[in-house]
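*Asks:* Sequence first, predicted model second:
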Amino acid sequence: MLQSQNPKQNSHVRIWILCLILFLSVVAYADRSILSISGSAIKEEFGLSAIQLGLILSAFSWAYVIGQIPGGLFLDRFGTKKVYGVTLALWSVSTILMGFIGEFSNGMTMALVLMFALRFALGLIEAPSFPANARAVIMWFPGAERGRASSLFASAQYFAVAIFSPLSGWLVSRFGWEWPFFVLGGIGVLAVFIWGWYMRSPKQHPHVSASELQYIEEGGALVDIDSAQTLKARPPLSKAMFKTLLSNRMLWCAYIGQYCIIALSYFF
C-alpha cells in the first residue's frame, strides 16, 4: 500500500484515486480484449473468414495509434476529469453497440462494416485513457510514490485478462457472444458516474486533509496541472514541439522500449 510515514497525514484520498484509475484501466483493457473471446462465435454466426476477423481485430490498434496525439492534446486543453469522463461514456456505448450488431446488420458485409467501424471508434476513443492515468498520477502522487502508483495501473491489462477472460467465456457459452459486450459496457456506464462523483484535483477534493495535501505538494506533485489557469496557459501546438519529440534520443529510447513491451504483451 502506498502511504506516507508522516503521522499527521489523516486521509488517503490519493489511494482511492489510484484504485479508481486502476478500475477504469481494467475496464478499458477488458473492453478491447473481449472480441478475441467472442470472435469464434461471431465468426460462425456471420460467416466471416479468418482474414475478415483479423481485419476487425486490427481496427482497434490502428485507431489507437492515430488517436494518441489528438488524445493528449484534448487532455492538455480540457483536463483529465472531463476528457476521461466523456471518453469513458463513449467507449462504453461503443462496446454495448457491438452486442447489437446482429440487430443492425442484414448480412455478412454489413456486419463486417459495422464491427470494423465500432472497433475503430473504440480504439480512437480509448486512446487518451493511459495518458489520462499518467496525468492523474502526476497530479495526485509525490515523486517518491509515483513509480509504484504507475506500476499498479500499468498492470491493469493483466488484471483484465485474469478477471474478465473467464467471465466473458462463461457469458459466451451460457448466454451468447453478445453478453460480454453488454456486461462490460454496462460496467463502463456505471463507472462514468463514479468517476464524475469522486474525481477532483487535490486542492478541490472535499475529502483531502490539509496534511495529505501538503505531503502531496511538497513531494512534487503537479496539483495545479488541471486548473483553469494552467489549461488556458498551454502553448499552442507548433513544429518545434514535434521536432523535440522526434529528435530527443532519450524519448526515442522510451518509444522503442514501449513498442517492444507492447509487442511482447500482444503476441506472446
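*Replies:* Arrived safely. Numbers count the residues shown, from 1 in each chain.
*Asks:* hey, let's count contacts and neighbours off CA atoms from now on
*Replies:* Noted.
*Asks:* What segments of the stretch 51-200 of the chain are helices?
*Replies:* 80-98, 101-104, 108-126, 129-140, 143-154, 156-175, 178-198 (DSSP state H, counting those that start in this stretch).
*Asks:* Using TSV, lay out those helices together with mean neighbour count.
*Replies:* Below are the helices of the stretch 51-200 of the chain laid out as TSV (neighbours: other CA atoms under 10 Å):
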stretch	mean neighbour count
helix 80-98	22
helix 101-104	14
helix 108-126	21
helix 129-140	22
helix 143-154	16
helix 156-175	16
helix 178-198	19
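*Asks:* Put this next to the first one:
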Amino acid sequence: MKQSSDKKQRTRVRYSMLALVFVNVAINYLDRTNISVAATEMGKDLNLSTVELGYIFSAFGWAYAALQIPGGLIADRFGPRVLYAFCLITWSIATLAQAFIRGFGALFSLRLATGTFEAPSYPINNRVVTSWFPDHERASAIALYVSGQFIGLAFLTPVLVTIQYYAGWKGLFITTGLVGLVWGVVWYLFYRDPLDHPRVNQAELDYIEEGGGLFRGKKPGAPQVNIWKWENLRQVISRRTLWGVYIGQFAVNATLWFFLTWFPTYLVKYRGLDFIKSGYLASVPFLAACAGLLLSGFLSDKLVQQGKSVGMARKTPIIIGLLLSVSIIGANYTNDTALIIFFLALAFFGSGMALISWVFVSILSPKHLIGLTGGVFNFMGNLASIVVPIAIGYLAKDGNFAPALVFIGTLGFIGACSYIFLVGKVERGSTPDEAKEDQLIFEKDQ
C-alpha cells in the first residue's frame, strides 16, 4: 500500500531537467548549422570556393571530434551545472565573433573555437540523463533531448533564413550568439543534480535509483577509480561491441552532417531553388528526422518493457534506420522537387531512428567511465563531421552532386552492417577497479 502511495506522490522533476537539456541541444545545433544557412552569401562575399567551403564546414568537426575524449573525462570530473554554463557562454561568444571575420583563416579559427567549447556537451547530456532517468526510460529521454536538434532546426531554419534575408549573414551570427549567451545564464540558474534539487522528493529518487539511475557516486569506503588512467581508455577502445557502435555512429553522423552543412547549398546551388523557398523546404527533412527519433526511442523502451532482450530492443530500430538512410541516393534519379525532398526526408527519418544509439553508452560503458565512453563514442562518430564536408566539397567541385549522395548512402549501409555483425551481446563492461569494488561488496554481503 505504501508503494502505491509513494508512486502517486512521486515528483517528476526529471522531466523539467530534460526540458533544459532539450533547449541546450537546440542551441547547440543552431550554432553548428547557422553557417550552412549563411554559406551561399558568405561564400560570395569572402570569395570562397566549393573546396574551401568544405574545409570551413569541417572546421567545427576537427576540434569537436579531437576533444571528445578530453571532453568526456571533463564531464566525469566536473558537474553539469557549471560546466555546461561555461560551454554555452564560450561557444556563443565564438559564434557572435564570426560576424566580424574578413577571410578564410579567421572564419576557420572561429569554427574551431566553436567546436572546442561544444566538445563536452553530449557527454554532459548523457551524464544528466544517466543521473536523472532509470534504465527503462532512458531511450525515450535520449530521443526527447536529441529531438531538440531537429525540432529546433525544423522550426528555426525558416527563421534563420528570414534573419539573413533582412539582416545579412553577419546579423545571423550576432543573433544566434546572443541567444546562447542568455541561455547559458538560464541553465546555471535552474539546473541541479538529483541530490541537490530542492523540488525532487525521496520517492522520485528511489524510483530513479531502483531503475538503474546513477546519481549517488561511489559508495563510502569503496576503492577510488582513477578515470585518467590509460587502462581505462584501453577498456573503452578494445571491445568489439563498442567498436560496432562506434562505426555505426560514424555512419549515422555522415547523414546528419550532410544536412547540417551542405544541404541548403545543395538545394540552392545544385537544385536551383529560391533561397527563401529552400529555407521552408529544408524544414521537412528535419521534421522527418525528429519523427524517426521519437518513434525509435519510444518503440525501443516499449520493447524493453514488454520483456524483449535489451539487444533486440535497442539494436533493431537503429539497424532499420541506417538501412532507410541509404534512400538518400534516390534523389539522384529525379528532378522533381517534391520527390527530391521525399528521398532526403526518408533518409533523414532513418538517420533520426538510429540516433538513439547514445543509449548504448549508458548500457555498455563501465559505470564510472560513462563520460569517457561517451567521449570516445562521440569522437568516433564525429570524425564524420570532418570527413563528410570535405569529401563532399571534392566530390561536388565539378558541379555534380550525385557522387556525394552515393557516398553518404554507402556509409549508411556500412553502419547497418556494423550493428548486425559487430555488436554482439549487450552488457555493461567494468574496469578492474570496479570489479574489485563489486567483489568487496559481494564479500561484505556474504
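*Replies:* Nice, I can see it. Values in this document were obtained by computation on a predicted structure and should not be read as measured data.
*Asks:* Quick TM-score on the pair, please.
*Replies:* For this chain pair, the superposition-based TM-score is 0.88 by TM-score structural alignment, normalised by the length of the first structure; 252 aligned residues with a CA RMSD of 2.0 Å.
*Asks:* ok, back up a step: right, and the helices of the stretch 51-200 of the first structure - which one's nearest Val13 of the first structure?
*Replies:* Closest approach to Val13 of the first structure among the helices of the stretch 51-200 of the first structure (CA to CA): helix 129-140, 8.8 Å.
*Asks:* In the second structure, what range does that closest one match?
*Replies:* Taking TM-score structural alignment as the measure, the second structure aligns residues 121-132 with helix 129-140 of the first structure.
*Asks:* gap between that stretch and the chain center?
*Replies:* Between the centre of stretch 121-132 of the second structure and the centre of its chain there are 11 Å (CA atoms, centre = their mean, to the nearest Å).
*Asks:* That one vs the first structure, average distance?
*Replies:* Compared with the first structure after the fit, stretch 121-132 of the second structure shows a mean deviation of 0.5 Å (mean CA distance after the TM-score superposition for the first structure).
*Asks:* quick one: contacts of that stretch?
*Replies:* With contact meaning CA atoms under 8 Å, 6 or more residues apart in numbering, stretch 121-132 of the second structure is reached by 14, 18, 21, 71-72, 75-76, 80, 84, 87, 138, 141-142, 193-194, 208, 213-215, 358, 362, 370-372, 374-375, 378.
*Asks:* could you redo the last one with a cut-off of 7 Å?
*Replies:* Outside stretch 121-132 of the second structure, the residues within contact range by CA atoms under 7 Å, 6 or more residues apart in numbering are 14, 21, 72, 75, 80, 84, 138, 141, 194, 208, 213-215, 362, 371, 374-375.
*Asks:* Find the centremost residue of the first structure, please.
*Replies:* The residue lying closest to the centre of the first structure (CA atoms, centre = their mean) is Ser129, at 3.2 Å.
*Asks:* Return the distance of it relative to Ala210 of the first structure.
*Replies:* Applying CA to CA, to the nearest Å, the value for Ser129 of the first structure to Ala210 of the first structure is 29 Å.
*Asks:* Kindly report the same for Lys232 of the first structure.
*Replies:* Counting by CA to CA - Lys232 of the first structure and Ala210 of the first structure are separated by 27 Å.
*Asks:* what's the neighbour count on Pro389 of the second structure?
*Replies:* By the criterion of other CA atoms under 10 Å, Pro389 of the second structure has 27 neighbours.
*Asks:* Confirm for me that it is in contact with Ile56.
*Replies:* No. Counting by CA atoms under 7 Å, Ile56 is not a contact partner of Pro389 of the second structure; they are 8.5 Å apart.
*Asks:* Might you report the residue contacts of the nearest residue to Asp76 of the first structure once chain neighbours are set aside?
*Replies:* Leaving aside its chain neighbours, Asp76 of the first structure sits nearest to Leu231 (6.4 Å; criterion: CA to CA, 6 or more residues apart in numbering). Leu231 of the first structure makes contact with Asp76, Arg77, Phe78, according to CA under 7 Å, 6+ apart.
*Asks:* Derive a ChimeraX selection command for the buried subset of those residues.
*Replies:* For the buried members of the contacts of Leu231 of the first structure, the matching ChimeraX selection, counting by 16 or more other CA atoms under 10 Å, is:
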select :76,77,78
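*Asks:* I'd like the contacts of Leu231 of the first structure as a markdown table, with distance to Trp252 of the first structure appended.
*Replies:* Shown next, in a markdown table, are those (distance: CA to CA, whole Å):
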| residue | distance to Trp252 of the first structure |
| --- | --- |
| Asp76 | 22 |
| Arg77 | 25 |
| Phe78 | 27 |
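*Asks:* so which of the contacts of Leu231 of the first structure comes closest to Gln157 of the first structure?
*Replies:* Asp76 (25.0 Å).
*Asks:* how much space between that closest one and Pro70 of the first structure?
*Replies:* Asp76 of the first structure is 10 Å from Pro70 of the first structure, by CA to CA.
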